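**Student:** Sequence isn't available, so here's the structure alone:
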């Protein structure tokens, strides 16, 4: 997302668009509130907000989080009534770019570290390298998740704060190198372990799911609408604005609600239990993260769709600063 116009070139002020901005920022606020509530529900066993009518104070707290964050979004829009849509879109897109960068570097570091530990574990070298006590912990996913994967994820977001590259270039390079090593080890040295396939699948999943929001920004997704190419900028803006809401945001919310709608949902359950693959100690302990990738995909796409909607409405209103994405080959 580094190819977007420089924020210094974009005008901070523009024609007021209170309805569009309230809708967009409220959407992001609801997303933030949902994720905060998800932590409370999955991590601390809070009831769902829908149970607030039963008089449970903890559920009322979760409802209050929604109300507070949406109120802050409305307050922000009213406090900055002349903020340009394109300026808001750029700010949201930049935040999303940082989020994706952090995820990329987190996956990069985690993959290298977990594959190394898995190799040492498979070869029976854990007691010699880490000692007897730690070697017992390193076969438990409930130890590796919070004590190894989580610090590496934090490190990834720290590195992302100082990097301007999205990180997928390095990830793609390492995937190629990993595939090359698998070919050499299998066909030259007749050596193969489950962790090799786990590592490639882990990185491939991250590469494709995390890149989707960036592809949306760069107009890289394939369009099947043969009429769209002939539209002018304003008509394209109308199509993109409506499509962002009816198709993009709604799809993202379906994934989020199905995947994280309860403590036992298809994303929450593996993450909560630090689920591992059927290969067990012979493979990597990253299966639970691959479930989380679905949530990250939906979240980053939803954020990018809000930014995309702001840009589309600005195009529809023929505001200055239209951004032409570079052509992408398919």
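**Tutor:** Everything's here; your move. The structure displayed is predicted, hence computed values, not measured ones.
**Student:** make it CA atoms for all contacts and neighbour counts henceforth
**Tutor:** Noted.
**Student:** How about the secondary structure of the spatially closest residue to residue 249 that is not a sequence neighbour?
**Tutor:** Here the nearest residue to residue 249 in space, its sequence neighbours aside, is residue 302; by C-alpha to C-alpha, 6 or more residues apart in numbering that works out to 5.6 Å. Under DSSP: H, G, I helix; E, B strand; the rest coil, residue 302 falls in the helix class.
**Student:** Quick check: residue 302 touching residue 255?
**Tutor:** No. Assessed by C-alpha atoms under 8 Å, residue 302 is found out of contact with residue 255, at 10.4 Å.
**Student:** the more surrounded of these two?
**Tutor:** Under the neighbour definition other C-alpha atoms under 10 Å, residue 302 and residue 255 were set side by side, and residue 302 has more, 26 against 17.
**Student:** want to compare, so here's the second one:
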């Protein structure tokens, strides 16, 4: 499957300047890039606060510190927001007069990379974790890696940092050198994994917990990671009794308002509720490397909690690109996309 929207080719084709007044476009461009900067700062500070046990920025605003109160470190963490927002604003100002569609494609290219990395991560982690679980349940792991390492591989706090995290790092590298999102392959793998369960259960009378865990792991990734791509391709269900008859300009107004008030607000709600504290629904299982109760299942439940964070971030990025494209429609900029649904012209 090709990357989101044929990003690189379309971005280069639309690097020209916009005509007419660009004050409104500048405001939208500043808003969008600052939104992305704030998202990056939020995720980075979440890691610094809850994984590295820094105090966070809350003490500067009268909130409770994470661990010991350290005003200097809190100021540094607040400075992360200031620095990234300043860089985003500077970039947006340098793009003044350029087409918003070029920014939209550029942002989609960023999202393309994020989703590719997530795809390779679930692919590699799924295969490797399933192999380890199979060897454990069949009593083959001790003879292959030794009893000491086999025991460690049975602990989530070892398997997560020393098996999953290196695979995720490798996936990020692979994502930098590939151009496919892989959703078709992931869907095929979900079907193949489910087929193996059926064949094993009814033909060979063999079924293990890790087999069902693998299906859930890949299916959850397929559903959540493909959402941003589906948004870009106008593939989400839309009640278009009135929308279908709107002009391109009116559709731009509807899409821009919806992207901000409905899309971005939902994504921030997920991030704030899910990552707002150590006990939050995304942070808590990830910090504990939470696993399922099945002793020989996959050790990936904590990663599935992280899927919600990836979903929120990727959708937020895509909503910014969607906003830019919608405002470009309002301004009558050239280069509008043709989607399969026919919603964008």
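**Tutor:** That came in fine, so what should we check first? None of the values given here were measured: they were computed from a predicted structure.
**Student:** Kindly provide the TM-score of these chains.
**Tutor:** A TM-score of 0.96 describes the superposed chains when it is computed by TM-score structural alignment, normalised by the length of structure 1; 328 aligned residues with a C-alpha RMSD of 1.5 Å.
**Student:** what range in structure 2 matches stretch 304-314 of structure 1?
**Tutor:** Using TM-score structural alignment, stretch 304-314 of structure 1 lines up with residues 318-328 of structure 2.
**Student:** The matching stretch vs structure 1, average offset?
**Tutor:** With mean C-alpha distance after the TM-score superposition for structure 1, stretch 318-328 of structure 2 departs from structure 1 by a mean of 0.2 Å once superposed.
**Student:** Give me the distance from that stretch to the chain's centre.
**Tutor:** 18 Å (C-alpha atoms, centre = their mean, to the nearest Å).
**Student:** One more: stretch 132-149 of structure 2?
**Tutor:** Its chain's average C-alpha position is 33 Å from that of stretch 132-149 of structure 2, according to C-alpha atoms, centre = their mean.
**Student:** Onto which residues of structure 1 does it map?
**Tutor:** On the basis of TM-score structural alignment, stretch 132-149 of structure 2 is assigned to residues 117-134 in structure 1.
**Student:** Show me which positions of the matching stretch end up buried.
**Tutor:** For stretch 117-134 of structure 1, burial by neighbour count (16 or more other C-alpha atoms under 10 Å) applies to 117, 118, 119, 120, 121, 122, 126.
**Student:** wait, isn't the third one in contact with residue 192?
**Tutor:** Spelled out, that is residue 119 of structure 1. No. Under the criterion of C-alpha under 8 Å, residue 119 of structure 1 lies out of contact with residue 192, with a separation of 10.7 Å.
**Student:** center of structure 2 - which residue?
**Tutor:** When C-alpha atoms, centre = their mean is applied to structure 2, the residue found nearest the centroid is residue 310 (2.9 Å).
**Student:** How about the contacts made by residue 109 of structure 2?
**Tutor:** Residue 109 of structure 2 is in contact with 3, 4, 7, 8, counting by C-alpha atoms under 8 Å, 6 or more residues apart in numbering.
**Student:** Please identify the helix or strand for the third one.
**Tutor:** So that's residue 7 of structure 2. Taking DSSP states H and E as the criterion, the element that holds residue 7 of structure 2 is helix 7-13.
**Student:** what's the nearest residue to the residue nearest to the centre of structure 2 if we skip its chain neighbours?
**Tutor:** Leaving aside its sequence neighbours, residue 310 of structure 2 sits nearest to residue 225 (C-alpha to C-alpha, 6+ apart; 7.3 Å).
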